[in-house]
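S.K.: coordinates only, sequence not included:
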């Protein structure tokens, strides 16, 4: 998988206004109404991660989910990260 240039990343991020690029990764934070809703979204995201065979670095504190995406084998962000970001956006959007 080919690492994307910073220009390509910035262009693709236009479709993901809540996401940021720094430290060689895509980052986002979602806030839910409660822990149950947050954990439910995490569970649905986990199934998508398995299907794509791509796994985020993420943390959960009560109702807040923080996600970082990078492709370790490529040493940065790849199309795979944007594919997962798109799937995550769809899951979270349905949840809201």
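M.R.: Now that the structure is in, tell me what you want to look at. Treat the numbers as computed from the prediction; the structure is a model and nothing was measured.

S.K.: can we go C-alpha only for contacts and neighbour counts from here?
M.R.: Fine.

S.K.: Give me the neighbour count for residue 65.
M.R.: 19 (other C-alpha atoms under 10 Å).

S.K.: residues contacting the residue lying closest to it once chain neighbours are set aside?
M.R.: Spatially, and ignoring its direct neighbours in sequence, residue 65 is nearest to residue 30 (5.2 Å; C-alpha to C-alpha, 6 or more residues apart in numbering). Each residue near residue 30 by C-alpha atoms under 8 Å, 6 or more residues apart in numbering is listed here: 64, 65, 66.

S.K.: And here is the other one:
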């Protein structure tokens, strides 16, 4: 099982990410895309990465606004796996803009 991060480690990890916030219970960000199809394209790409990493975010879709939440449910909080997924989500969002 992945090791839970301390509150300090989560704060440090968040300092290296743009637009993410959270605490040891989960990290999240919201992104606004140019259109609904663009938003769904991002979700499709995130889904492929999530399968590759075998680590899946919670995703809320509201028209062209996406909210991602990363938490390692099996560990009961945030682990390094969540930060890896967050970085990959950021790459996808940047490339869609």
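M.R.: That came through, no problem. A quick note: this is a predicted structure, and the numbers were derived from the prediction, not measured.

S.K.: so the residue nearest to the spatial centre of the first structure, which of the three states?
M.R.: By C-alpha atoms, centre = their mean, the first structure has its centre lying nearest to residue 85, at 4.1 Å. Secondary structure state of residue 85 of the first structure, per DSSP: H, G, I helix; E, B strand; the rest coil, is helix.

S.K.: How about the one 4 residues further on?
M.R.: When the structure is split into helix, strand and coil by three-state DSSP, residue 89 of the first structure lands in helix.

S.K.: just the one 4 residues further on next, same as before
M.R.: Per three-state DSSP, the secondary structure class of residue 93 of the first structure is helix.

S.K.: re the thing from before, spell out the secondary structure type for the residue nearest to residue 65 of the first structure.
M.R.: Under three-state DSSP, the three-state class of residue 30 of the first structure is strand.

S.K.: circling back to that earlier point, report the separation between the residue nearest to the centre of the first structure and residue 52 of the first structure.
M.R.: 11 Å (C-alpha to C-alpha, to the nearest Å).

S.K.: try residue 12 of the first structure
M.R.: 19 Å.

S.K.: cool, and residue 46 of the first structure?
M.R.: The gap separating residue 46 of the first structure from residue 52 of the first structure is 10 Å, by C-alpha to C-alpha.
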